[in-house]
Structures are given as structure tokens and as C-alpha cells.
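Asks: Any chance you could fold what I've pasted below:
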Amino acid sequence: MCDSRSSLADAAPTALAEDRPFPDDLDTKGRSGITTLPSGEPEEWQGSHPRREFKARGSQVVRCEACRLPQLNCLCPYRVKAESRIRFWLITHPLEHYKPTNTGRLIGDVLEGTDVFSWYRVEPDPRLLALLEDDRYQPFIIFPDDQPDYADRVVDINAIAGVGEGVPTHTSAGEPRIPVFIMLDGTWRQARRIFRRSPYLDGLPVLPLHSQRLTRYHLRKAASEAHLCTAEVAAELLRQAGEEAAASVLDDYFDAFNDCYRASRIHYVLEPTAPMLRLLARREASDSSE
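Replies: This is a model prediction of the structure:
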């Protein structure tokens, strides 16, 4: 996802077969293991599509209801919280909610205060609009800086610390504003559409990710190894912003997710890897301190 060109969409231009349910294939009653419709969908989605069972590859897999991974290699034992002064708001394409390979949700598993909003072109989420008007937050859109028409909005990572002009760091009452990274969660085509067709985002600073990191994501085919998935982008942003501890936890959690899912595809029961062991140790330390 990120050469900085695809640095915010989860993976490749087209998804794998098991990740490709369309609106008329959705089973809102959960009969086939597909998650029910997310909150905030337009009314016309309710009851207007055939309720035929989802038949794509992977639909018969028995999944954990909490982590959505096959129960053969459940991710739940490795879920660990981390602290960061930075918040993440994910604006997620509706179809991305149903893809079990989506990595955007890993951010919310790790970082408190993460919010997820479904994107609809003509019906923006009122809760998101309210947050964008909230003086306590300073949001940045994570998006490439390769087009001239918004070059005047582009900032670098130092802007979250108040370095540079045009980015207020304090509220009207003099309190430090909370930096927020807005990530557009979907394929690159979907993310570009969200960016271009959401006028409520037009005035916000654009923060591109520049990184030499190569993707470790194996569940969808990316156009390039430089294209990072959503969770990898988030971890790299945290690291560049000085949030090393949170970045390390999210990186380990992503690796655990990646390995658990890949092993499940070949019906292999995975032994704990080094990232998993680190997460288990963190979880044990956190439990013992409570």
C-alpha cells in the first residue's frame, strides 16, 4: 500500500475470491458466518437485497466470532492493548467490513480511542462530522502527496508536534490538541474515491507516508512490495511519530494475524511465533499488574 501511492488502502487492486462479497450477496442474518451490516448503512440497504447464502470460497470456514479468523488459529489470545497519544479514525469502504483479511480492524484491537466510520458518498456519518468540528482534535488525512491540486495541504510527520505552519496544536482554551490520523480503508481505487468525493475532508492537512519498509502482508496480492496494508501503514506512522512501543505492539499483532490466517488456509495448526510470544508476555504482564 505505500510507495506512498498505495499507503492507505488494504492491499491489491482486486481482492481474493474469499474476500469479495458484494451487497446483493450479503447475509445480514449471519447464516453463513459473514458479519452483519455495519451501523450507519443507508436505509435502502435494509431488506432490499436477496438473502441468498454467501457462496464465495471461504464461506464455509468456521470462524471465531470475535477475531473473524478461522478457529483453527484464533487470534484472540494475542490481543494486547497499547497506549498512544495519537488517535486513528478509519473511514472504511462498506465492502471492506466483510473481508476477513481486512487489517484496519487490527488498529482498533490494539489502540484505545480508534473509531471506524462507514463511507457513503451522499450520507457522511454525522458522528464523524461532529468529531471533525471538535476543537480537541487535529486530524491529518493519510494520503500520498503525488498530485499538485492539493500540494498546499501537504505536511510532514513533524506537523503533529507543531513544527511548521498552518497546523494548530492547541485548542481555543489553550489545551494541546490530540493528533488524529485519518486512514481511508479500502482498496487503492476505493481510497482515492473516498478522498476525492468527501468534501468534508477538503480542508484538512494531508500527511503522506514515506518509508523504505516492504510489506509482510501475504493474504492479498499487492501490486508492489512497497505497497503496505492498512495496519502496516499505521505501525510505520506511529514509529515515525515517536510512538515506538505502540508501533511494536501493532507490528507484532499484525504478524500474528498474518501468520495465523495463512496457516489456516492450509489447515495447519500454528505453533506460537516470536511475535506471538512477545504479545503473550505483554498480556501476562498487563494482567498481573491489574
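Asks: alpha carbons only for contacts and neighbour counts from here, please
Replies: Noted.
Asks: Residue 199: how many residues sit nearby?
Replies: Residues lying near residue 199 (other CA atoms under 10 Å) number 11.
Asks: what residues are up against it?
Replies: Counting by CA atoms under 8 Å, 6 or more residues apart in numbering, residue 199 makes contact with nothing.
Asks: please redo it, this time with the cut-off set to 10 Å
Replies: Going by CA atoms under 10 Å, 6 or more residues apart in numbering, residue 199 touches 121, 124.
Asks: swap in residue 283?
Replies: 77-81, 277, 289.
Asks: Distance check, the closest residue to residue 237 other than its chain neighbours against residue 223.
Replies: Using CA to CA, 6 or more residues apart in numbering and skipping the chain neighbours, the partner closest in space to residue 237 is residue 209 (7.0 Å). Residue 209 is 17 Å from residue 223, where distance means CA to CA, to the nearest Å.
Asks: And for residue 282?
Replies: With CA to CA as the criterion, residue 282 and residue 223 are 35 Å apart.
Asks: More neighbours: the two, which one.
Replies: Taking other CA under 10 Å, residue 282 and residue 223 do not tie; residue 282 has more neighbours (18 against 13).
Asks: Second input sequence below; structure requested for side-by-side comparison:
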Amino acid sequence: MSKRAVCLTCHYPQSTCVCSAVKECNNQHDILVVQHPSEAKNAKNTVRLLSLSLNKLTVISSADEEAMLTLKATCLNAKQGIYFVFPNAESQSFETEVSKRKKDMCVSANLHKKTEQEKQTFIFIDATWRKAKRIWLENPWMDFCKSLHFDEQIDSLYHIRKTSIDNGLSTLEAVAYVLQKSEEIDVAPLLSLFEHMQSFWLQRR
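Replies: Take a look at the predicted model:
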């Protein structure tokens, strides 16, 4: 049996190619995704869409021991500027953190200090909630890093996968929200691409 023809650019089947909806998103902050192996194989996964749009994105497998050790060293040696976007008992408000940083930049500007936006790295865990929590628990060093959660209630646009988690978002939606709030860039093209991908699945219902 012959395999379905796959687009060499977006890697979706040619019948569901999303290339026509891809627009580059020039993010300044680094986005890093720790992805569970099962998500990499999931056709509805949104990290693939992020890889088509973001100019600063790194994806590592949670099963890649060497990559995880490198990430651990980077996070624990960093003095600031690295955040896990993952709700837990110790996580702090993302919105409050963004507001604080903006105020600090205004103070620096008033004091004639260098006000270039400090580079930040936001780390996301791409998995079902159960698997994401397991990744977090299996890597206790993550507890020593600064972690953030969303205070704002965000309406998810993820129509083709369901979650029972309150304020549960796809990885793409979470990344889009972080970039919109921290960099104030237009993430509409990213969300439009997300909707475009879902349209093929919704047509089958």
C-alpha cells in the first residue's frame, strides 16, 4: 500500500497542507519546548505549527537524556531570564511578572540607563496534562527554576482536542499569549494558522 503524499515543507499530508497560511512570527524571546515523544507523533499537535512560524524556537524530546541534561545545566546556571510556563504549587503570575519587568524598563529609561529588551527564554512542556505533570515530577531540578502560570482566563480555540483542565490551552495558544504579552507582537497570523490546521479536521465531522 502506498503512503499518502506528504508536503516536504510543513510535513502534513498534501491534502491538508497548511503552507498557504504560514506567516513568519519574528519573536525576540527564545521559546523552548520540552515535548513528550507521543506528542511528536500526534497529527493534531501544535508544536509543528510553531516550528513553521517562529524564528526562535527549540524543541527537545523529554526522552532525550543528553538534551535534558544540557537544559538542566543551562537553567540551573542561569541567574535570571529563564522561565518555565507550567502551573504548579510554586509558580507565580505571568501577568504580574510581565508588568513588573515593564515598570523596571520604564525606571531604567528615566534614569538614562540602557533599555534594550533583555532576552528571555520561556520553556513549555508539550504533552497531555497527565504526561506533562509526570515530566515535571521526574525532573525535580525544575522546581529550582522560576515557573509561571496564567492568571487571566483565556478562551481556548482548540476545537479538535478536549481537556478537563481549567484554563487548559494548546501549546501554541500558550506560546502566543506569552509572546503577545511579553513582546506585544501581533500573534494573529499564528492563531490563524492554528485555525486553518483545525479546519481540515472539523470538515471530517
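Asks: Let me see the TM-score of these two.
Replies: Once the chains are overlaid, their TM-score stands at 0.77 when taken by TM-score structural alignment, normalised by the length of the second structure; 194 aligned residues with a CA RMSD of 3.2 Å.
Asks: quick one on the thing from earlier: now do the same contact list for the counterpart of the residue nearest to residue 237 of the first structure in the second structure.
Replies: Aligned by TM-score structural alignment, residue 209 of the first structure pairs with residue 150 of the second structure. Going by CA under 10 Å, 6+ apart, residue 150 of the second structure touches 85-87, 91-96, 167, 174, 177-178.
Asks: Over in the first structure, see which of these survive.
Replies: Shared with the first structure under both residues aligned by TM-score structural alignment, their matches' CA atoms under 10 Å, the contacts from the contacts of residue 150 of the second structure are 85-87, 94-95, 174, 177-178.
Asks: Residue 99 of the second structure sits in which helix or strand?
Replies: helix 94-110 (DSSP states H and E).
Asks: Buried residues, that helix. List them.
Replies: 94-95, 105 (16 or more other CA atoms under 10 Å).
Asks: ok, the residue nearest to the spatial centre of the second structure - contacts?
Replies: Centroid-nearest residue in the second structure: residue 175, 3.7 Å away (criterion: CA atoms, centre = their mean). By CA under 10 Å, 6+ apart, the residues touching residue 175 of the second structure are 31-33, 47, 50, 85, 122-124, 169, 187, 190.
Asks: Of these - the most surrounded one?
Replies: Neighbour tally across these (other CA under 10 Å): the maximum, 26 neighbours, falls on residue 50.
Asks: what's near enough to touch it?
Replies: Per CA under 10 Å, 6+ apart, neighbours of residue 50 of the second structure: 22, 24-25, 31, 56-59, 171-173, 175-176, 190, 193-194.
Asks: Go through these and name the one nearest residue 154 of the second structure.
Replies: Set against residue 154 of the second structure, the nearest of the contacts of residue 50 of the second structure by CA to CA is residue 173 (9.2 Å).
Asks: which residue lines up with the closest one in the first structure?
Replies: Aligned counterpart of residue 173 of the second structure in the first structure: residue 232 (TM-score structural alignment).
Asks: got a list of what residue 116 of the first structure touches?
Replies: Neighbour list for residue 116 of the first structure: 38, 88-92, 104-105, 108, 128, 182-183, 185 [criterion: CA under 10 Å, 6+ apart].
Asks: now do 6 Å
Replies: Contact partners of residue 116 of the first structure, counting by CA atoms under 6 Å, 6 or more residues apart in numbering, are 89-90.
Asks: what kind of secondary structure is it in?
Replies: strand (DSSP: H, G, I helix; E, B strand; the rest coil).
Asks: now for it: what does it line up with in the second structure?
Replies: Residue 116 of the first structure maps onto residue 59 of the second structure when the alignment is built from TM-score structural alignment.
Asks: got it, and residue 84 of the first structure?
Replies: So residue 84 of the first structure corresponds to residue 27, using TM-score structural alignment.
Asks: And its match, how far from residue 80 of the second structure?
Replies: Counting by CA to CA, the gap from residue 27 of the second structure to residue 80 of the second structure is 19 Å.
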